[in-house]
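In: Need coordinates for the below:
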Amino acid sequence: MDRQRNTQLEAAMAEYGFTHQGLADEINRITGRIFGEAHPRKCTDRHVRRWVSGEVRWPWTRYLHALEQLFDRPAQALGFLPRGRNSANLPAPPRSPAPTKEAPVRRRRFITATAATTVALALNIDETPVNGRLSMSDVERARGRIDRLDAHFSAIGGEPLLTVATAYLGRLTTAADRCTYGPRVEQALHTAIASLCSSAGWAADDAGDLDAAHQWRTTALQRAILGANHRAQARAWSDLAIHACRGGHHREALRISQTALTSREARQDPRYAALLQSRLAISHAHVGDRPAAARALLAAQAAHDRIDPAEPAPRWLNFLTAAEISGLTAITHQAMGHLADAETATTQALTLLEPGLRRSHAYYSVQLAELQLAQGNTTDARTTAAAIDTTHVGSRAITGRLATVHHTLTAA
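Out: This next block holds a predicted model:
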């Protein structure tokens, strides 16, 4: 049989930011928990290379168990081909010892640290020069790393990425201070730093540090202005609007969204218009202007319908799918007190979400449980909350809301 490269495993590794060695290390951690640390067979980067190349099409059972747990999908969905009918049915792994009371906390901290280390290694942030002459190629490579960082946010949440983002910000800022470059490179570098500051703002948001989130978002706007990049400015204004809304400053959020909607990007790019109109709808709902909120929702939907799927979106805007529009619609209905409509829109968002967007799945699942609880439907809320798995989602904001739901259900 001809060797065929395992592109499905390769894509999963890229989605989660794993290098060959990083994946091998994570597999050893999982197999150690399942089969015992003393097992003599250890996974190495050579094993992973053979899986990716197609040289090995059905790995050892212990590795398959680890891969299925890690990527949350069956082995065949990762591109592996069973040797025969019987081999496709993996034997059940040994029962893991019962966790202690503190095990979930230790596990979350370990996962967070592992994810951050793996992403940092995958991005190779140390390769960005911090002295000498900086070229457009250097800035383009930096942009590519920032795009990949944004992709990880949707998969694993922002909390484990905060240290990576801030470390890379330090390196890019050092490059801006020490390197020499021309005016074109200078503007591109400011724009790249603005984008990274926006990513750091969302990571800080997930970590529950709203002060740091505001600082990074303000810096993002400043850098976007220095870079004379209107798209980066529109992104920064959008982030500042949602930050003001979360802080209870709804009229400030309203003014920010209205100002951002006057930009050329909002007039010409339907993606920006859809996002900003959704933000505007939420703000209108919070200040009690229901007709204006409804008009903004219609405008957001109309803008989203105008998006040309063949036109590539900026990586950070990849989350703005029909599912996200439904989710933002639900938030607007919730702010207006239309809880049943909010529940319907949240359910639709969860139905439309792609499987790889685990952070969004967790976010809207918690939102659904909250809405069911607010309507007195404790049975459905309990079922929804019990099905939410935040093990691999690094967001203190989401896990904190889920803990509140569980506490309320326990007291009910």
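In: Going by C-alpha atoms from here, please, whenever you check contacts or count neighbours.
Out: Will do.
In: which residues touch the residue nearest to Gln367 when sequence neighbours are not counted?
Out: In space, and not counting its chain neighbours, Gln367 is closest to Thr346: 7.4 Å by CA to CA, 6 or more residues apart in numbering. Contacts for Thr346 (CA atoms under 8 Å, 6 or more residues apart in numbering) come out as 326-327, 330, 364-365, 367-368.
In: change it to 10 Å
Out: 323-331, 340, 352, 364-369, 371 (CA atoms under 10 Å, 6 or more residues apart in numbering).
In: again with Ile146
Out: 123, 125, 140, 152, 165, 168, 192-193, 195-197, 199, 315-316.
In: hmm, try it at 8 Å
Out: With CA under 8 Å, 6+ apart, Ile146 has these contacts: 192, 195-196.
In: again with Gln375
Out: 339-340.
In: one step back: restricted to helices, list the contacts of Thr346.
Out: 323-331, 340, 352, 364-369, 371 (DSSP state H).
In: Of those, grab the buried ones for PyMOL.
Out: Applying 16 or more other CA atoms under 10 Å to the ones in helices among the contacts of Thr346, the buried members can be selected in PyMOL as follows:
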select buried, resi 323+324+325+326+327+328+329+330+331+340+364+365+366+367+368+369+371
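In: And this one, please, so the two structures can be compared:
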Amino acid sequence: MASSPMASSTQSPRPNLAFRRLRGQRSPGEFAAAVRRAAREIGERVSCDARYVGRVEAGEIRCPNYAYERVFLHMFPGRTLTDLGFAPRALVRGRGVRTDSDAPAVHRTSETGPTSRPPTTIHPPPTTIHSYESHPSGSDPHACDPYAVQTHEESDVQRRAFMTGSTATVAAALGPIGLTLGGPAEAAALRGRRVGDAEAGAVEAAVRKIRLLDDRHGAAGLYRRAAAPLRTAYTLLDAGTTTRQPTSDRLYAGAGELAISVGWLAHDSGRFDDARSHYAEALATARVSSNAALEAHAFCNTAFLARDAGRPRESVRAAQAATHAARRLGSHRLLSLIALREAGGWAGLGDRSNCEQALARAHALFDRGTAEADPEWMTFFGAAELAGLEAQCWSALGEWARAAGHARRAADVASAQTPQFTRNIALYTAELADDLARAGHPDEAAAAGLRVLALLGEVQSTRIQSMLATTARVLLPHRSSAEVSEFLEGHACLPRAV
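Out: Below is the predicted model of the structure:
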């Protein structure tokens, strides 16, 4: 795949020494082969060759296109594009950050003829690529936002945001997950066709199906199947299909929610780089379509991911950004969940005071009850999840007995109120087992661990298996206990997560 013409710069090229160092002793041809292998591992298709590697190292390609970006981040986990020597995408586009007085209006036009929506004038935000008020703590809630996009990048985001094809294509291909579409050739054949409510409904149904399957069975067995229709959907967008604006808004929202759902499957499967990429897609789609609800959801999940990836400060700031986006949505439950995400970040930083403040805010907001404005995706968030997330905070702060109390409540409430959420019951019980083990109650911990093992026949979650592995290591010194020995033997028989 040739590099995008938008990925090169008219400025004098500056060699990319960081990327050259990463190539090491491999020749450009050998490194290109490694890039192609990495692409196949994540389902991407790139035609990288020695010439492309040379252009990158020479600085001719200052920022890769999205496919190469995903491949490079897969090859070098934990690094950002900047770490790889690339420039921020906004600067590569030749439209750096500008002030209000410098920034002309950007006109969005359509090529669909007289029935299309009138052009919309978009004014880039002042000074930075985002305009947010400061957080009371004194930190900028978006200072670490690695996914921000400018409005002039709309064409790039449109290429990646999800739109679907003809009604017949979608209806004929709805598979076990939901939206299984044809390949690039079929997508290209749809060029110019108008899509409507049936296609938007199919997208929304696919999102619901993925969430339902995840609630019941966990993410590990779903991720690869769910990622395929999402990739094909991006290709369908390239076909240039158009629609009425209300339906287009639904498609953008569905696209973002689908990206978040696939991102969560990657997240729960331990594929953090993939999850980060999918959440970035969702956030970009939210920014382009001015969808505050989608933006809040994307930032909320990003906060959770950052906490799990060992970046607690980014977790706090992403949660604060989610709060900013969600303020006017009228959902106290959403704000409560976001406060819990922020609490988790503070706990990861070892900041007990701010963690307790965020937890108190979460409880107060939760107690205000449900509302019509609560997002559909929050069906999982109830008293059990509140207790489970609080347990994780106390666990991160090393207060194992307190954490165990909340984890026990989470598991009990989930079993009584939402028995269909098998994955969450297993998660809360695994949290309980680990907290009990660390609190010095090995037999109780083993009993909880055995209950999780009994659920793993229908739940596939890398997260839960990882938690059980940690608990097994903690309990190993107590293997003389009959119950602990039974748990360790059962855990040893588990198939390894892939």
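In: follow-up on the earlier one: distance check, whatever residue of structure 2 lines up with the residue nearest to Gln367 of structure 1 against Thr180 of structure 2.
Out: For Thr346 of structure 1, the aligned residue in structure 2 is Ala407 (criterion: TM-score structural alignment). Ala407 of structure 2 sits 37 Å away from Thr180 of structure 2, going by CA to CA, to the nearest Å.
In: Quick check: next helix or strand after the longest helix along structure 1?
Out: The longest helix of structure 1 (DSSP H) is helix 183-206. Heading C-terminal from helix 183-206 of structure 1, the first helix or strand you meet, by DSSP states H and E, is helix 210-226.
In: Which stretch of structure 2 lines up against that next one?
Out: Using TM-score structural alignment, helix 210-226 of structure 1 pairs with 272-288 in structure 2.
In: Also stretch 268-275 of structure 1?
Out: Under TM-score structural alignment, the match for stretch 268-275 of structure 1 is residues 330-337.
In: And the contacts of the matching stretch?
Out: 323, 326-327, 361-366, 368-375, 378, 381, 386.
In: Could you save the contacts of Ile146 of structure 1 as CSV and add columns showing neighbour count?
Out: Listed next are the contacts of Ile146 of structure 1 as CSV, based on neighbours: other CA atoms under 10 Å:
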residue, neighbour count
Ala192, 27
Ser195, 27
Leu196, 26
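In: need the helices for the stretch 301-412 of structure 1, in chain order.
Out: Counting by DSSP state H, counting those that start in this stretch, the stretch 301-412 of structure 1 has helices at residues 322-336, 339-352, 358-374, 378-386, 396-411.
In: Throw the ones you listed into JSON lines and include distance to Ala175 of structure 1, thanks.
Out: Output for the helices of the stretch 301-412 of structure 1, formatted as JSON lines (distance: least, CA to CA, whole Å):
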{"stretch": "helix 322-336", "distance to Ala175 of structure 1": "36"}
{"stretch": "helix 339-352", "distance to Ala175 of structure 1": "41"}
{"stretch": "helix 358-374", "distance to Ala175 of structure 1": "32"}
{"stretch": "helix 378-386", "distance to Ala175 of structure 1": "46"}
{"stretch": "helix 396-411", "distance to Ala175 of structure 1": "32"}
